[in-house]
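Chemist: Requesting a structural model of the entry that follows:
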Amino acid sequence: MGLPGRERRTRGGSGSGGAVEAGRFRFRLWLRGRSSLLHEGARGSAVVAVDASSWCNGYVHCRRTRVMVIKGLKAQACSQKNYCSLPEDVKSLRSIITPHISKIRNIGIMAHIDAGKTTTTERMLYYSGYTRALGDVDDGDTVTDFMAQERERGITIQSAAVTFEWKDCRINLIDTPGHVDFTVEVERCLRVLDGAVAVFDASAGVEAQTLTVWRQADKHCIPRICFLNKMDKNEADFAYAIESIKQKLKTKPLLLQLPIGEAKTFKGLIDLVTKEQIIWKPTSSSDDGKVFEQKPLTETDDPVLLKEAKDARNALIEQVADLDDEFAELVLGEFSENFDLLPADKLQSAIRRVTLAQKAVPVLCGSALKNKGVQPLLDAVVMYLPAPDECSYDFLQWYKDDLCALAFKVLHDKQRGPLVFIRIYSGSVKPQSVVYNINKNCTERMSRLILPFADQQVEIPSLTAGNIAITVGLKQSATGDTIVSSKSSAVAAARQAGRNVGRKQSHNSEVASLLLAGVEIPEPVFFCTIEPPSLTKQSDLDNALTCLQREDPSLKVKIDPDTGQNILCGMGELHIEIVHDRIKREYGIETYLGPLQVAYRETILNSVQATDTLDRTIGGKRHLVTVQLGVSPWTGERTILPVIQYAENFTEPLHPELQEAIENGISSTSLQGPLLGFPIQDVAVTVYSVTLHPDTSLPIVSACVSRCMQKALKKASKQMLEPLMSLEITTSEDHLSTVLADLAQRRGNIQEIHTRQDNKVVVAVVPLAEIMGYSTALRSLTSGSATFTLELANYQAMNMQEQNALLQKRGLV
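Modeler: Next up, the predicted model:
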């Protein structure tokens, strides 16, 4: 009886099933009678939409997890006027549900905070026909910023996925945060994307967080398009922005457009590929950017602009020819005398090849806020960014047509439980499919598949390679987990890769080596205690923290061994503040936070050895183990994980389970250093011998190894490490000397001072402990005129005076 009951709730929402069925029947009659309301999005968009006000009367519930059935599909809709509803006929959704892989674009929007990512995304949705009104960050009615905190603060906190169509292509778009505290959101999204649009403030060029997200995209080898936004600002400087891309990002920008005017005179752009001008013209009824004039640029229009465009196009052709041999042969042969005769499609194809090879990045311009330049940007996404089948993944040869997917994000829904976002690289999956999680070594069932439309969803009957979707029913899967069709499939893939897989699975098994590269999670730099209002709420708080940790891998929760208090660890003050607010809003728990503290690290300065023996009799069996190991400073690349080595006297390989027990003991000890209990960094551990009684259990081995390592660490000379932050301050010249003097008092090291328009930009490295609450201090110093950005640079050794002062403050000296 449980299953039919669940189906009734799914179909009916609230109210009787008969009323809902009658409503659906009325809607079908209404749809047939009002087919004229179906409309196309701007510039050839293939998204079909229905007048949302009529759709939503009576039986669609806004922003709740209520789902309605649409002839085999289930759609969660919204009555807010900003959203277009989905057509009732499944056939009209077929291209969205099962597009050909060549028609898919998985892209992300990335940028520095306040560069205009979310506004650009909103315009994309509007021009594609996905929304019926322009969402605005300041008004708090955007599609992708759907959390209450996002709408109140006007910033993106969680990445949001949305699916729409443009020119017969399905675009899976993810809007990512720009604030450094939420860098992990960018990281896990870039891991599953095929292309990206980097948005820049044309008045600022490349900013601090731009560098961070660009490096992340470089790491994942993601082709990019640059969009110079905010060309309407008074300080907009097209040439400066291009030069900053070239110098700071060390890449080759391909100018595909020139702006027509700047600041208040910005009215359109010149397409250098097609030699056309695009002018946006407001109508008497609206200025939503849907109406524009596109025509060839001629000498009668503006001879100066025409010459500038010809020179820029010739430079573009020469630049592309230097990067693409096929195009160079074409240019040097048939069109060497006159570049004007070169067809636009030939140039477009060459630009696409160069972009996919990541030899250069196309650059476009516009103003998303003023509704100019976004349609050509969408055209460029389709034209120059890759389809999934154009991306090369070595592991695909092992799986062939079998399922291989990566879980990259988890959200918690109070009714449906964990919602796991997955990217499918090969094979396909259907609802009720049983899948195998290699990381967790467990089997789970995907009960439902959902296409993400920000906080709206459409259930789908299947999901094929190249697609991104949400799954319901995966209780164990977490960010970075590899999902395949079965355990036997993983074994078969390992054999395809030339590996020999035994039956026993462990951490070091061959199947584990088939894991897709997961998501790199940064270590927290702040921590504080968090307490419930009463002991009766402790279990509720524990549940809330467990759910939030699964959603946000950069959030860590520990238990203080001395006080038993929960310790909340995060990436910054804003991160901790948002978590605190979410616990109150989403879980109804008023919590109390202790003072924020800096997350230091520890290391050792010399090599030492230690030996330990553990002898226990449990249940009539003797558990005896003796361990000898040594610890020494690691001089290679910095690492928070211990570098474990085995001495030469280990002539035979250890049993995998014994090796895992040894390494678990070492790893658990390295999480709490001997000075203040902070993680240990840059330590090499050499295991010299492990002698054990035949009945000794693996947990006893781990415990003995842990005790032995603790002994070694206590004998070694120890050093505290403090986090250094890269700080970029933008201030007027009048306040420059005041800001510099303040940084000197905070042990800041000035790296660079340069000019950006009328302001000075100070780049410095400052210990995190010295800039807690810096926002308030900087506002006071500059009368609220300065801004700053922060990101973790590295950890550096504290001098003995500072270290002793810290230990004394903690009562240890």
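
Chemist: Every contact and neighbour count from this point should use C-alpha atoms.
Modeler: Fine.

Chemist: I'd say Ala261 and Ile279 touch.
Modeler: Just to correct that, residue 261 is Gly rather than Ala. No - using CA atoms under 8 Å, Gly261 is not in contact with Ile279; the gap is 10.8 Å.

Chemist: dump the residue contacts of the nearest residue to Gly427 once chain neighbours are set aside.
Modeler: Of all residues not flanking Gly427 in the chain, Leu403 sits nearest, at 4.1 Å (CA to CA, 6 or more residues apart in numbering). With contacts taken as CA atoms under 8 Å, 6 or more residues apart in numbering, Leu403 has the following neighbours: Ile424, Tyr425, Ser426, Gly427, Ser428, Val429, Ile483, Val484, Ser485.

Chemist: Now neighbour count and distance to Glu235 too, for those residues, in TSV please.
Modeler: Conversion of these to TSV gives the following (neighbours: other CA atoms under 10 Å; distance: CA to CA, whole Å):
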residue	neighbour count	distance to Glu235
Ile424	23	43
Tyr425	25	44
Ser426	22	47
Gly427	19	50
Ser428	20	50
Val429	23	50
Ile483	29	49
Val484	27	51
Ser485	21	54
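
Chemist: One more, so I can put them side by side:
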Amino acid sequence: MHSTAPHTLNLGILAHIDAGKTSLTERLLHAAGVIDEIGRVDDGTTRTDSLALERQRGITIKSAVVSFSLDGTTVNLIDTPGHPDFIAEVERVLSVLDGAVLVVSAVEGVQAQTRVLLRTLRRLRIPTLILVNKADRRGARCAGVLRHIADRLTPGIVPMGTVSGLGTRGAAFTPYTGGSAEAGGFTARLTELLAEHDDTLLSAYVDDAASLSYDRLRAELARQTRDALVHPVFFGSAVTGMGIRELTDGIREFLPSSTGDAEGPVSGYVFKVERGAAGEKIAYVRVFTGTVRTRDRLAIGGGDGGAAREGKVTAVSVFEQGSDVRRQEVRAGQIAKLWGLGDVRIGDVIGVPREGVEPGGRFFAPPTLETVVTPLRPADRGALHLALTRLAEQDPLIDLRQDDLRQEVSVSLYGEVQKEVIQATLAEDFGLDVSFRETTTICVERVVGTGAAFEIIDKDPNPFLATVGLRVAPAPVGAGVDFRLGVELGSMPYAFFRAVEETVRETLHQGIHGWRVPDCTVTMTHAGYWPRQSHAHGTFDKSMSSTAGDFRNLTPLVLMDALREAGTVVHEPMHRFRLDVPADTVGAVLPVLARLRAVPHSPTANGASYRLEGDIPAQQVHALEQLLPGLTRGEGELESAFDHYEPVRGPTVPRRERTDHDPLHRKEYLLRVVRRTGAATAADATP
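Modeler: Model (predicted):
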């Protein structure tokens, strides 16, 4: 007999920065009786912004979990960052949600991040309610914002009531009921919208619209909301509390509780890792099926394709009534903090992967910027690397690149604010003062042809006891690196094949110009080795026997020769932009776009403004953001998001400094990796 966990709803609060996510979280906790006094973001007194840096800056940097009870259901509320520089935090949270509330400002309306978020929520089919917040603020709009949402987000919205006193402290939200809905035309609009997704309802509507009861429509609205087909819209104010009770009723009625077999095999996902007071790792885990108990040994892995590990749970905390409470177990549907999993990383699968869900799936674009971090005190180099490693545990997308040759570390970024946060965190948490080099764009290299190379064991110029042949060919965008065998699997020990494949994948992080080669097919065409040998009555002799090290050292040389023959083209990241400007400023904006290498489409008139859409290099977005206010009297609105890569234009191909032993320069490479005298001699003899 299957057992299910207590009713749980894992609810994300998402929005563009400053729309009021954290204030809404505070108001929901207060309404549920979890906190006696509502904290203020500006005062740094909110429950979820616990980092000192969050309190100082008044922004959310890390996702945070709090909980409250709603009619017997435990709601785990996950507050997420709104600034696009911290989109990685949002990405990890999306993997554990049952539903979401997307917050839109009644004053500013739909903003750049709002569009990115709802587009992703709909793609992942996460049931989502929309709260139009700040209805009490001067400049708040109702009909205009609804049009904005329908135009820029989705037409599948259902306003759930009317607003009076808009823009004043006395603003009030009146929800539709069975009687008021008909009078306001709500029932007719709702029927038309729901009928688009339900043929039975459409037939009933055509035959006799009056026969559709309000209760039936409401039930169908709940079903279609849970299927992420439509989105109920509420108006309110997190500051005054107006509309929050109606939103809470909507959460109860329209969003689904988690489901999962508590007796099934353990399957969970790690969406956050932090360090405790003693430096121990604490993993935030959503359990989808099964039950995790203290002292259980769990399989860990699958999030990044790395080798599976194992860990023993030493303690469990489950979120209940505003805080995490120590328990002996966590059951399917719940979120818990687990101690004892020393090797755990963000994105790891706990137990078995969920069926039909790709581990570590990406929902948003990767970082497109990077910078070198340098300590102001040279003696801090070791401490800096350790500190950045700790930060990468909490945000793997900063993607440390250690350059041992130059004793430098670089990190990947989404934007300048993230760089400032890293700098402040290193100073406050680790006592390290650092500076950054100029931020540069992360390009990629794409294979354009087919190339092949091989080296035979015991034949010059090959100093290694290995035969490796590789053929490189292009693959479709997004295909990744596909390693194939063109030789018999039994022709040599499997460990040698594995060494070649692992080295191929590692080497492709730095192509001909130093950039990652993301999509290609690599086929092993030649393989050979010397079996384990020894002198008569003697012990194992490395000079007569192949090892995995021979294959690891030879593979980069062969792969780079094949890659040179195939050829690569450097591609830079491009953003798709949408720019609304006053009509009389278009003449000033267009030349600036051209200077920034943006490619706009034909402008379209939109009332007294013009809309420009097109593509712009990622490295130019920040410059456009800085220039726009002066060009448009502060009235220009810019939205941009990574869209694709394009070949770099111009005579200068951007290069990235290598951090490996550089197999493109054979002599220096061999001198660095070969320790045997004979091999070094061979290296000296090669051109």
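
Chemist: if we can go back for a sec, overlap of the contact sets of Gly261 and Ile279 of structure 1?
Modeler: Between them, Gly261 of structure 1 and Ile279 share these contacting residues under CA under 8 Å, 6+ apart: Lys267, Gly268.

Chemist: how deep is the aligned partner of Tyr587 of structure 1 in structure 2 tucked in, by neighbour count?
Modeler: Residue pairing (TM-score structural alignment): Tyr587 of structure 1 is matched to Phe430 of structure 2. Applying other CA atoms under 10 Å, we find 14 other residues in the vicinity of Phe430 of structure 2.

Chemist: ok, the residue lying closest to Phe430 of structure 2 once chain neighbours are set aside to Leu426 of structure 2 distance?
Modeler: In this structure, Phe430 of structure 2 finds its nearest non-sequential neighbour in Ala387, 6.8 Å apart by CA to CA, 6+ apart. Applying CA to CA, to the nearest Å, one obtains 7 Å for the distance of Ala387 of structure 2 from Leu426 of structure 2.

Chemist: go on, Thr681 of structure 2?
Modeler: Distance check for Thr681 of structure 2 against Leu426 of structure 2: by CA to CA, it reads 46 Å.

Chemist: okay, these two: which has more neighbours?
Modeler: It is Leu426, of Thr681 of structure 2 and Leu426, that has more neighbours when counted by other CA under 10 Å, with 17 against 13.

Chemist: Correct me if wrong: the more buried one contacts Leu432.
Modeler: Yes - distance between Leu426 of structure 2 and Leu432: 5.3 Å, which falls inside the contact criterion (CA under 8 Å).

Chemist: what about the longest helix in structure 2?
Modeler: Scanning structure 2 for the longest helix, with DSSP state H as the assignment, gives helix 548-566.

Chemist: Can you give me the stretch of structure 1 that it aligns onto?
Modeler: The aligned range for helix 548-566 of structure 2 is 698-716, by TM-score structural alignment.

Chemist: What residues of that stretch count as buried?
Modeler: When burial is assessed from 16 or more other CA atoms under 10 Å, stretch 698-716 of structure 1 yields the following buried residues: 698, 700-713, 715-716.

Chemist: Could you do stretch 317-329 of structure 2 as well?
Modeler: Judged by neighbour count (16+ other CA under 10 Å), stretch 317-329 of structure 2 contains these buried residues: Ser317, Val318, Phe319, Glu320, Gln321, Gly322, Ser323, Asp324, Glu329.

Chemist: Next up, identify which helix or strand the third one is on.
Modeler: Okay, so that is Phe319 of structure 2. Using DSSP states H and E, Phe319 of structure 2 sits in strand 315-320.
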